[in-house]
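**Q** give the three-dimensional model of this entry:
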Amino acid sequence: MQSDSRPIGRKRNPIIEEARRRQIIDAAIETVAAVGYAQASLSRIAEHAQISKSVISYHFAGKDDLLEQVVTQIYDDMWAFIQARLETETTAAGMLSAYIRSNLGYLRSHRSRLLAVVDVVGNHRAPDGTPRFATTTDESVVTLLSEILRQGRHDGEFRHFDPQVVAVTVGQALIGAAGQWAADPTVDLAAYATELITLFDLATRK
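**A** This is a model prediction of the structure:
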């Protein structure tokens, strides 16, 4: 149960409270990226955010709750970044290219977020010991990519192929790129994206 450390009589300001939650989430991201999942205690996160541990306890039920919100926030922010670029495209080929480029482009600009989400997703467990998050291509990603690929087939841009198979392959290629960059920051993600775009263009075009 979260404690209520607010002064008596003071009303909640939802804008301030949301800003504080975002500050704590950002501090958790930086802490996990710096010291790893196992060492990212609430005390370390609070120290990084320059706040007391009780402030974190007010906004989050505990470390598990906070780290789950970290993953959710990163996924939401990344999707908003990708979606804005998909919406500027009018062809399936353009959307597929935009998805690949914006996916790796977001990661390139947010290395600490990549390191944090990979560590949390890989290590965070539910009470029964099972992984809390999927470590393979997310079903929603496969669905989105499949829809783009089906549209391209329908519009005559793409050859005949199984959209599900290609969608999973694109998703796994992006996971592989992210993993390689997480292990080696000298990997050129922009060049990697260009190669993947060319690869899947050649694989899907008529």
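**Q** only C-alpha atoms from now on, for both contacts and neighbour counts.
**A** Noted.
**Q** can you pull up the most central residue in this structure?
**A** Taking CA atoms, centre = their mean, the centroid of the chain lies closest to Tyr75, which sits 3.4 Å from it.
**Q** who touches the longest helix seen in the chain?
**A** When the chain is parsed with DSSP state H, its longest helix is helix 63-86. By CA atoms under 8 Å, 6 or more residues apart in numbering, the surrounding residues in contact with helix 63-86 are 25-26, 28-29, 41-42, 60, 95, 98-99, 102-103, 106, 113, 117, 120-121, 124.
**Q** and with 7 Å instead?
**A** Ile25, Ile29, Leu42, Phe60, Met95, Ala98, Tyr99, Ser102, Asn103, Tyr106, Arg113, Val117 (CA atoms under 7 Å, 6 or more residues apart in numbering).
**Q** and the residues you listed, which two are furthest apart?
**A** Pairwise distances across the contacts of helix 63-86 (CA to CA) peak at 40.4 Å, for the pair Leu42 and Met95.
**Q** burial count for Thr88?
**A** Thr88 has 11 neighbouring residues, counting by other CA atoms under 10 Å.
**Q** swap in Arg150?
**A** Neighbours of Arg150 under the rule other CA under 10 Å: 20.
**Q** surely it and Pro163 touch.
**A** Yes - Arg150 is within contact range of Pro163, at 6.2 Å (criterion: CA atoms under 7 Å).
**Q** pretty sure Ile24 sits against Glu47.
**A** No - counting by CA under 7 Å, Glu47 is not a contact partner of Ile24; they are 10.4 Å apart.
**Q** next up, for comparison:
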Amino acid sequence: MRANTRGRTFTESARRAQIVAAAIAVIAEHGYAAASFTRIAKHAGLSSTGMISYHFANKDDLIREVLIETTTVAADYMRPRMDAATGYAAKLRARLESNMELVRAHPDHVRALIEIALNAPKTPDFVDERFTLFATHLREGQQAGEFGPFHPEAMAVAIIGAIDATVRGLITFPDLDATQFGRELADTFERATRP
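**A** Take a look at the predicted model:
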């Protein structure tokens, strides 16, 4: 899902990646609203904001690339665990557990993703996609007999809310055990969804 790099030189691609990495770090540390081109340029070690403007049309363009990078990193981290799981219930557990462990593995990416989701003027597409993904998974799991009777959309909202709250807790309290929290979260929704 990475952006199309066709037509860019290696140097241009490397510079864009450097700027995106700096933007992720700045958003994670200072928040979405404070992520100015000036602050990002300084963090990236660039002499001026002109280098950012050369590679990105505006802040929305840069944020779009940040979202591609952060969601790709998250998917690449979580996908192997989910792919290794068999069945709807096992895949839900794998997603919840690996999502919590992602907080420790890529904290800046997770913080930046949350900041953008909560503060960007336009809701990023991944917010709606995540809801649809969970609701569809739950509905198909019910049809397969792995989940009990409940409203799939309501349960999807509950799961997403629990994920977001738990992630924020892990970010706020870095000494908490993400693996244990993931296991507890998965146990909770295993009980809530079982037939």
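**Q** re the thing from before, which position in the second structure pairs with the residue nearest to the centre of the first structure?
**A** Matched by TM-score structural alignment, Tyr75 of the first structure corresponds to Thr71 in the second structure.
**Q** how far away is its match from Glu65 of the second structure?
**A** 10 Å (CA to CA, to the nearest Å).
**Q** give me the nearest residue to Glu101 of the second structure, chain neighbours excluded.
**A** Spatially, and ignoring its direct neighbours in sequence, Glu101 of the second structure is nearest to Ala178 (5.4 Å; CA to CA, 6 or more residues apart in numbering).
**Q** the one you found maps to what in the first structure?
**A** Ala178 of the second structure maps onto Leu189 in the first structure, by TM-score structural alignment.
**Q** list the residues that contact Glu146 of the second structure.
**A** Glu146 of the second structure neighbours (CA under 7 Å, 6+ apart): Tyr88, Ala89, Arg194, Pro195.
**Q** which ones are touching the third one?
**A** For Arg194 of the second structure, the contact set (CA under 7 Å, 6+ apart) comprises Glu146, Phe147, Gly148.
**Q** if we go to the first structure, which of the residues you listed are intact?
**A** Counting by both residues aligned by TM-score structural alignment, their matches' CA atoms under 7 Å, the members of those that carry over to the first structure are Glu146, Phe147, Gly148.
**Q** against Ser102 of the first structure, how distant is the aligned residue in the first structure for the first one?
**A** Correspondence of Glu146 of the second structure to the first structure, assessed by TM-score structural alignment: Glu157. Note on Glu157 of the first structure: its distance to Ser102 of the first structure, by CA to CA, is 21 Å.
**Q** what's the answer for Ile29 of the first structure, then?
**A** The value you get for Ile29 of the first structure to Ser102 of the first structure, if CA to CA is used, is 21 Å.
**Q** comparing the two, which residue is more hemmed in?
**A** Ile29 (26 against 21).
**Q** need the counterpart of the more buried one in the second structure.
**A** Under the alignment (TM-score structural alignment), Ile29 of the first structure pairs with Ile24 in the second structure.
**Q** touching, its match and Ala112? I think so.
**A** Yes - proximity of Ile24 of the second structure to Ala112 meets the contact threshold set by CA under 7 Å, at 5.7 Å.
**Q** can you pull the contacts of Ser112 of the first structure?
**A** Contacts of Ser112 of the first structure by CA under 7 Å, 6+ apart are Ile29, Glu30, Ala33.
**Q** I'd say the last one and Leu115 touch.
**A** Yes - proximity of Ala33 of the first structure to Leu115 meets the contact threshold set by CA under 7 Å, at 5.2 Å.
**Q** so what's the residue count around the alignment partner in the first structure of Arg168 of the second structure?
**A** Using TM-score structural alignment, the partner of Arg168 of the second structure in the first structure is Gly179. Residues near Gly179 of the first structure, counting by other CA under 10 Å, number 14.
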